[in-house]
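Novice: one predicted model, sequence on top.
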Amino acid sequence: MTHQQDNPNHEDDKDPDRSAAPNQENGKDADIVHLDVARAGRQPQNPADRSEQDNEDSPASADGPVLEGAVVRVDQPGPTAADWRTALEAKARSRQPIVPLWLRSRSEAVETVKWVGLHYLHVAGYQVCRVPLYGGRLTARAPRGLLRLIGGSLKWTFDLEGEPVRLAAVQKADPEAYLKLSRQRDRRVRLRALVSAAALVTLLIVAIMVAKQPTAMQWMALAVAIVTLGILGKPADRPLINRAVVPSTVEKLTSDIVVRSLTVLGIAGINQAIAKNPKDAIRFVAPITRDGPGWRADIDLPYGVTVADVMDKRDRMASALRRPLGCIWPEGDSTIHEGRLILWVGDKDLSKTVIKSPLLKASSHDVFKGIPFGCDPRGRAIVVPLIEQNILIGSQPGQGKTASVRVLASGAALDPSAELWIHELKGTGDLDPHEQNCHRYVSGIEDEAIGYAADSLALLRKEVMRRAAALKALPPDLCPDKKVTRQIADKRSLGLHPLVAIFDECQNLFAHAEYGDKAGDDAEFIIKLGRALGVILVLATQRPDKDSLPTGISANVTIRFCLRVAGQLENDMILGTSAYKNGIRATVFQPKMDAGTGYLLGATPMPKVVRTAYLDTPATQRIADRAHALRASTGALSGHALGETPEQNAPTFDLLADVLAVVPPSEAKVWNEAIVDRLAELRPDVYGAWARLEGGAKTAQLTTALKPYGIKTMQVWGTPEGGGKGANRIGITRDDIVTAVTQRDRGRAS
C-alpha cells in the first residue's frame, strides 16, 4: 500500500500482485493486498524465471540501475543449494565432545578418580566399623523374624489367606461357591503340607549335619540363621544399615526452573521475547546435566540479551533458584556468541568451602609445571603458570589478597632452583615464614623498607640485561628458542634459574614520593623483557589506581587475579580494559563471605572464578621449613637466607640522559658500540660490564636497554672513532632519544 501511495500513476492491471477493490465503508478506493503475495514480491527471483510482465512493471532491468521507488526484493524465496551445508557447519560447531571433559585433563581425571575412590573407601570404612552394631540389631530382631517365619509358613500351608473369601460365601448362603472354595482349599493344603513337611525334614537334616561339624562351622551356621531371621524381623520404618553419605536435598535443576529464574530478573529483552514466544524465547542447546558437584545448563539467551545482563542480577537469580549466592555461577562462552550462557548451580556454597592445597604434603615442587592455586566453583583444580608470566593480584583490604600471595610464594619456595625475593610492604609479617628461603627479604612500611624494595627493582633491571646477554651467548642446541627452560635452569652456573620477586602492597612503593617514579619505570622494564629470561614479578595491591599502579605495569602483566573490588574503575585496573563491560566483574563478590574468591584471567583459556587454597600461618611455616631443609641439602640458599649483607644497588642513573650526555647535538646518528664505550667512560661502575662484551653482544645490550622507551635501532653509516674505513652498523638517531625524554618528562609532569 505504501508503494501505491508513492506512485500515484501506477496501473493496477499491470501488477499481478495487487488487485483493486472499492472500500464501500470509507468511501475511498483502497488496495487489498494478499500478504503471502506481497512477501513473495520482496524476494529476488531467478532472472530466467521472471515473466515479461515483471520486466515491464520493473522500473529497471535486472542488470540495469535500480530507480527510485522500485521494488527491491531482498528475501530469499526458499533455501538455496548452499544452505544445507551452512546449517550443517553451524551444527558442527556445537558438537558434543566424544571424550568427557574431565577425561581430557590428566589432572582433572586423576582428581575425579581419586574422589570416587575416597568416597567408596569412606563408605566401606563407615560400614565396617558398624558391623558389631548391625550384628546386635540382627540378633535383637531374630525372634520376631522366627515368629514371622512360623506364622507365615502356617498361613501359607493351611491357605489361611483364602479364609475371608470362604467366610463371605457362608454369609451369602451360597453353598455352591462354598463347596468349590472348600475343594480348592483341600487341594492346596494337601500339596502345601507335603512341601512344608519336606522343608521341615530338610532343615532337621541340615541341623543334624551342622551339629556334627566343627565349632567354627556351627557358629557360621548360627550367624547365617540370625542374619536371615533378623532381616525377616526388620521393622518397616527402621532400616538395618545407616547411610554413610547423606544424600543432598538440593532440588534438581530443570528447564522450567531455569526459565523461571531468568524471567524474574527484570531484563526487558527476556521478558519481551517470552511474551512473544514463550516456548522458544530461551533455548537450551544441550540437556541439563550433572557437572561435578552441581548442575550445568547451556542456554541461548534471547536476541540482544548478553551474559553480562544476567551476571549483573546474580543475586536475584539466586533468590529465584532458592539457593545461596555462592552456589550460582553464570558465565559466558564468547567463542560461540555473546548470548551463550553457561549456568552452573552448585550443591554447596563456594564461600563455605575450604580448599586444601596439595603443597601442604608436597616434599618439593617444579615451578615449570605451574603452582596449584585453588579450585573453580565446580571443584576442578586450577594451576597458575609461573614461567614466562607476571602476576597482578588486587582487591579491597581483607579479601584474601595476601593469602593468595602465600600460595604462590610457597610453591616457588618448594622448588630449590627458584630464587625467591619477597618484599612485604605492609609490615605485618604475613610472609615471615619464608624469610629463611629468600635471597632478598624485607617486611615493613617505613622508608627504609620502601627503599630496599626500590633497590630490588633496580637490581632486577640489571639482572634482566645481564640475562639477555647471557641467553644470547648460549649455543642454539642448548637454547633454540632463546627462553629459559628446565634444562637451562638446572645449570646453576649459567645464572638463568627462575627468579620470583614478590611485592605485596606494592602501592606503597609505586606511590612513594621519592622512589615511586623510578620503581615504576624499572618494574615496567622488567615486566616487558624479563618473562623469557626467567624473571617473574608478582605484584599485589589493595589500591588499584593510576597513581598506585602505573598503567604501564597493569597493561603488560599476563596473569591477573582480582578479588572483590568496589567499582568498575578498580575492576578494570586489575582485570584489564573493558573487563567490566564484558561481564568479568569482581564487584559481584560479597564482602568477607567471598574472601579468597576472585576472577582469574590469563592462567586459563577463559576467565574463571577461582577460590584460592587457604594457607594459614602455621601451615605456611611447615611448608617453609620443609623448603628450607630442601634448599639447604641442595646448596640453593643464598643472600638473606645465609645472613649475608644485602646487595646495594648502584647509584641511580638515567640511561636516556646519559646517552644524550655522550652524544653531542652535532652527531645525528651514532653506532651502538660507540655509545656503549662512551657510557663506560662516563659511568664505569654502571656501564663497564656492557663495554666488556664482545661483538654483537655489545650492540644488542644497548638495543635491549632502549627498547622499553620505544627507541628502535637502525643501520647507521659511520666510521670508527680512532679512524678507519666507514661502514653501516646498528645504531640510533639522537633525535629519537630527545623525543623519548621529552615525552617521558611531559608524562611525569601531567
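Specialist: Yep, it's here.
Novice: from now on I want contacts and neighbour counts done on CA atoms only, so please keep to that.
Specialist: Noted.
Novice: and the most centrally placed residue in the chain, what does it touch?
Specialist: Note on the chain: the residue nearest the mean C-alpha position is Lys608, at 2.8 Å, using CA atoms, centre = their mean. For Lys608, the contact set (CA atoms under 8 Å, 6 or more residues apart in numbering) comprises Asp376, Tyr599, Leu600, Leu601.
Novice: show me what the helix or strand containing Ala469 is packed up against.
Specialist: Ala469 belongs to helix 447-473 when elements are defined using DSSP states H and E. Helix 447-473 is packed against strand 440-443, helix 507-510, helix 516-529, helix 696-706, with contacts defined by 3 or more CA pairs under 8 Å, 6 or more residues apart in numbering; DSSP states H and E.
Novice: next helix or strand past it?
Specialist: Counting by DSSP H and E, what follows helix 447-473 is helix 486-489.
Novice: and the helix or strand just after that following helix, what does it pack onto?
Specialist: Sequence order places strand 499-504 as the next helix or strand after helix 486-489, per DSSP H and E. If you count contacts as 3+ CA pairs under 8 Å, 6+ apart, strand 499-504 packs onto helix 401-413, strand 419-424, strand 535-541.
Novice: pull the residues that contact strand 499-504.
Specialist: So strand 499-504 is contacted by 402, 405, 409, 412, 418-426, 453, 534-541 (CA under 8 Å, 6+ apart).
Novice: second one coming, line it up with the first:
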Amino acid sequence: MTSTTEQYGPDRPEDRYRVDGGAADVVDLSAARVRLAPDTQPDTAPDIRPDTVPDIADPVLEGEVLPPLPTPADEGWLPIIPVWMQSKTGIRNMVRLTLRRWWYRIRFTAVRLPWATVKWTGRAVRGSWRISGRLLAWALDTRADAMEQELATGARQDAKEFIRVREDRARRIRARLVVLGLATLVGAGGGAYLWFFTPRLVQVLVAMVLVTILARVGANPDTPLIGPAMATSSGYLQLSDAILMRALNAAGLGGTVAKVDRNGETTEEGNRPTLAQPLQRENAGYLAMVDLPFGKTVADATKGQAALASGLDVDEVQVFVENVRGSARRVSIYVADEDPFMLPPRRSPLARLPRVSVWNPNPLGADVRGREVCPSLIFNSFLIGAIPRSGKTYAGRALVAPGFLDPHCDVTVLDFKGGKDWQAAEQLAVTFRLGDDDEDLGYAIGALQNLKGEAQNRFKAFRAMSDEQNPEGKLTPELAKAGYRPHLIVLDEVQNLLRAPEKEIRDEALALLVWLAKTAPAAGFTLVMATQRPATDVIPSDLRDNTSVRLALRTKTWQSSDAILGSGINAIGFGTQRFLEEHKGAAILGGVSNGRGGDLQVIRTDLLKNSDFTQICQIGAQRRADAGTLRGHAVGQAEEIVVTVTILSDVVAVWPGVEPKVQAKTLVERLQEAYPSKHAHLDQTSLTKALKDHGVPVVQVYRDGSNRNGYALAAVRKALAKAEGPDITNS
C-alpha cells in the first residue's frame, strides 16, 4: 500500500463526520493556507529543537466587535415548529410511539378475541330477545293495559269510555299485527334472496352488520366487551398541567397560595410554580419548562426527583431535571414515556470508521432527550467507575475510539485484568501490557515514569519556544504536526495497580497518576483510568479531584457514586445507585459542559461491539502505517522499561548535599515536602522499616545538640546500587 501523508488538526474537513451548526469564523487566508498545507515533515521523533518549530503566530484582526442580535429563544419565544418535528429523530420517535400504542392495542384485542366473540354472540342473542320483546309489546299495545284497568276498577268507572278504549285498542292490535306480519314476510324474503342469490362475501357482511346491531342492543353499558388495553397509570396517560402541578406539590415545590382577608383583599401574595411554556412532546417523552416558586432552585427540584416521579406516577428513572439559563428558579422537567435505559443502545457512529481527530469533540453517547454528548480527549483526563458488568469496558472503548482511529495520536494500553477486552489494541499501541502480576505492575510503573519524563521534556521544549511559537505553553495542532503528537494512556482495572502488594509500588503509582492527570494534559497526554472498585480507599480524593472528566456507571451505594463523581454530588440529586442491573451503559457524566450552565448530565453511552472495536483497532493500525506513525510495541520495537520505584531513590533525591549522615526526622520532613502525595503519612518508624528491608542500618546522628536515629549516605547508595544497578554509585 502506498504511504500517504495526511493533514492533521481540527481544520481538516475530512476529519469532521458530523455537521454542527454554528456561526462562521473570520479567518486570514494566508494563515489558513499555512495550516492546511500538507505535512511533509517525518512524524517520527518527538525531540525536535525549538528553532525548528514553524512560526504559527495568529494575525491580529482589528475592528469593532458588535454584540450578537437577540434570538427568539433568548426572548422566550416558542418555536414555530414543535420541537419533535424539528428533527428526524423526533418525528421518528413520535411515529414510533403512535404505532407502538396502536400495535399494542391490536395485539391486546387479538389475544382476547375468542372470548370476545363468545360474549359478542351472547349479546346478539340478548339483543334479539330484547327486540322481539319490544316488537311484541308494540304489536299488542301493552301500554293501554293501565288505562283499561283504571276505567274498569279505578275511581273513573265509565262503561262507555271503557268499551271505546277496548275497541280502539283492538283496531290498533289488528293493524300492527298486519304490519308485523308483512315485515316478517319481507324479512324472510330478503333473507332467502341473500342466501340463494348473493355472493358469500355480501352474506358475511350483512350477517356481521346484523349481529353488531343485535349485540349493541343487548350490551350492558357498564360492562365493556374487552377491558382497557392500558393500565390506569399516568405512565400511559398524556401529561397535563394538573398532573405536573400535583407532582410539584408532592416534591414540596408547590409554593404558597395568596392569602385574602374578610373583605376580599389580598394580604399576602401567592408564590406558586408556573409553566414558562406549554407542555410539549420531545423525543420520546414530555418536556415541561417550569418557573419554580421564588426562593426555590434547580437543586431543590433535583433533590426531590423521587417525589416528582411519585407525583407523576412513573418510575424515578423516567424523570430528569435540568437547569435553564437565565433564571435560577427555571427548570426543565423531562418525563420519558418509558424507562429510557431499557431501550436498545445506540450503535456508536465511530463504528462506521470515520476520519476523526482527537482535537475535535467526538460522540460518547446521548442524553435521554436524544442530545449527543461529545467530550474532547485533548487536554482532559478521565476516570470511569462502575461495579462489574455494568458496561464499563464498552464505555471506555467508546471514549477512546477517536484516539485509536486518529493516526496522529500515540496510544499506551495497560490492562491490569489481563483479559481479552483490550487485546485488539496491541496492533497499534506504542506501549502495551496485559496482566496484574508483580512483573506486570513493575512494568507499568516504568512505563508511566517514561511517560512522565516525556511530558516533562515537552514542557522544557515549550519553555524554550517564543510566545509566537507557543503562546499558551501547551500543545497545539501545529506542534503536534511538528512531532509532539498527542498520547492517549488507557489504564483498565487501575485498582489492581493502586492496591499492589508492595507499598512502594502503590505510592509511586498514585504519585504518577496524579501528576499525569493534573499536569500532563497540557503537554498532550490524556490519561483514561477505569476501575470496577469505586471506593475512596482505591481512588483517593487527590486522584479523583485532579481528574477533569468523570464517568460513573451503576454502583451499589451513593458513597461509591461519590467516590467517582466527587464528594457531595449525590446530595444534589446525581447518584448512580438508582440504576438497575439491566441499565447497561447508563451513566452520569461530570466535567463536560452540557451547554446549559452545568457539567453534570445523565447519559447512555454508545455501543461498540467487540467486532466493531477490533475493526477500529485494525483500521487505526493501518492508518498509522500509511501515515508513518506506527511505532513502538506495534512494530516490535518496544521501548526499554527501567523501573525505579523504591524509597531509596527518593531518599537520595532529598538527601541534603553530601552530608555523610542525616537524622531520620530530617529525611521524613524533606520527603513529605518533596513528595506530598507519596509520603504524606510517612513517619520515622515507617521510614526505618522501609530502609531496613533494603539492608540500610540505623545509625546514631548527632545534630543540634541531640543524638537521634539516622542513616548513612554510603549505606543508602550501596543499597540503591544493589536494587537498581551498579552505575547509580557514580551519579
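Specialist: Now that the structure is in, tell me what you want to look at. What you see is a predicted model, and the numbers here were worked out from it, not measured in a lab.
Novice: in the second structure, what range does the helix holding Ala469 of the first structure match?
Specialist: The aligned range for helix 447-473 of the first structure in the second structure is 438-464, by TM-score structural alignment.
Novice: quick check: buried residues in the matching stretch?
Specialist: 440-452, 454-455, 458-459, 461-462 (16 or more other CA atoms under 10 Å).
Novice: what do you get for stretch 211-228 of the first structure?
Specialist: Neighbour-count burial for stretch 211-228 of the first structure, counted by 16+ other CA under 10 Å, picks out Gln218, Ala221, Ile226, Val227, Thr228.
Novice: who touches it?
Specialist: Contacts of stretch 211-228 of the first structure (CA under 8 Å, 6+ apart): Gly135, Leu138, Thr139, Ala142, Gly145, Val210.
Novice: ok now it, how far from the chain's centre?
Specialist: Its chain's C-alpha centre lies 59 Å from the corresponding centre of stretch 211-228 of the first structure when counted by CA atoms, centre = their mean, to the nearest Å.
Novice: what does Ile299 of the first structure align to in the second structure?
Specialist: By TM-score structural alignment, Ile299 of the first structure lines up with Val290.
Novice: measure the aligned partner of Ser261 of the first structure in the second structure to Ile569 of the second structure for me?
Specialist: Aligned counterpart of Ser261 of the first structure in the second structure: Ala247 (TM-score structural alignment). For Ala247 of the second structure, the distance to Ile569 of the second structure equals 24 Å [CA to CA, to the nearest Å].
Novice: list the contacts of the residue lying farthest from the centre of the first structure.
Specialist: No residue in the first structure sits farther from the centre than Pro175, which is 82.4 Å out by CA atoms, centre = their mean. By CA under 8 Å, 6+ apart, the residues touching Pro175 of the first structure are Ala169.
Novice: what about it, distance to Val189 of the first structure?
Specialist: 21 Å.
Novice: what do you get for Arg85 of the first structure?
Specialist: 75 Å.
Novice: same check, this time on Gly400 of the first structure
Specialist: Applying CA to CA to Gly400 of the first structure and Val189 of the first structure gives a distance of 80 Å.
Novice: with neighbour numbers in mind, choose between these two.
Specialist: Gly400 (23 against 18; other CA atoms under 10 Å).
Novice: which residue in the second structure aligns with the more buried one?
Specialist: Checking TM-score structural alignment: Gly400 of the first structure goes with Gly391.
Novice: likewise Val383 of the first structure?
Specialist: Residue correspondence to the second structure (TM-score structural alignment): Val383 of the first structure is matched to Cys374.
Novice: which residue ranges of the stretch 201-350 of the second structure form helices?
Specialist: Secondary structure of the stretch 201-350 of the second structure by DSSP state H, counting those that start in this stretch: the helices cover 241-250, 298-303, 305-312.
Novice: out of those, which is closest to Leu667 of the second structure?
Specialist: Closest to Leu667 of the second structure of the helices of the stretch 201-350 of the second structure, according to CA to CA: helix 298-303, at 48.2 Å.
Novice: wait, Gln648 of the first structure touches Ala453, no?
Specialist: No - applying CA atoms under 8 Å, one finds Gln648 of the first structure not in contact with Ala453, separated by 11.2 Å.
Novice: helix or strand: which one has the aligned residue in the second structure for Ser548 of the first structure?
Specialist: Under the alignment (TM-score structural alignment), Ser548 of the first structure maps onto Val538 of the second structure. Val538 of the second structure belongs to no helix or strand when assigned by DSSP H and E.
Novice: just to revisit the earlier point, JSON lines for the helices and strands packed on strand 499-504 of the first structure, including distance to Asp736 of the first structure?
Specialist: Below are those laid out as JSON lines (distance: least, CA to CA, whole Å):
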{"stretch": "helix 401-413", "distance to Asp736 of the first structure": "40"}
{"stretch": "strand 419-424", "distance to Asp736 of the first structure": "35"}
{"stretch": "strand 535-541", "distance to Asp736 of the first structure": "29"}
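Novice: which residues touch the closest residue to Ile387 of the second structure other than its chain neighbours?
Specialist: Counting by CA to CA, 6 or more residues apart in numbering, Ile387 of the second structure lies nearest to Gln532, which is 4.8 Å off, once chain neighbours are set aside. Listed by CA under 8 Å, 6+ apart, the contact partners of Gln532 of the second structure are Gly385, Ala386, Ile387, Pro388, Lys392, Glu493, Gln495.
Novice: count of neighbours near Lys119 of the second structure?
Specialist: Lys119 of the second structure has 16 nearby residues by other CA under 10 Å.
Novice: wait, a strand at it?
Specialist: No - read with DSSP: H, G, I helix; E, B strand; the rest coil, Lys119 of the second structure is helix and lies in no strand.
Novice: that one -> the first structure?
Specialist: In the first structure, no residue is paired with Lys119 of the second structure according to TM-score structural alignment.
Novice: my read is that the match of Gly400 of the first structure contacts Ala552, right?
Specialist: No - checked against CA under 8 Å, the pair Gly391 of the second structure and Ala552 is beyond contact range at 10.4 Å.
Novice: thanks a lot, catch you later.
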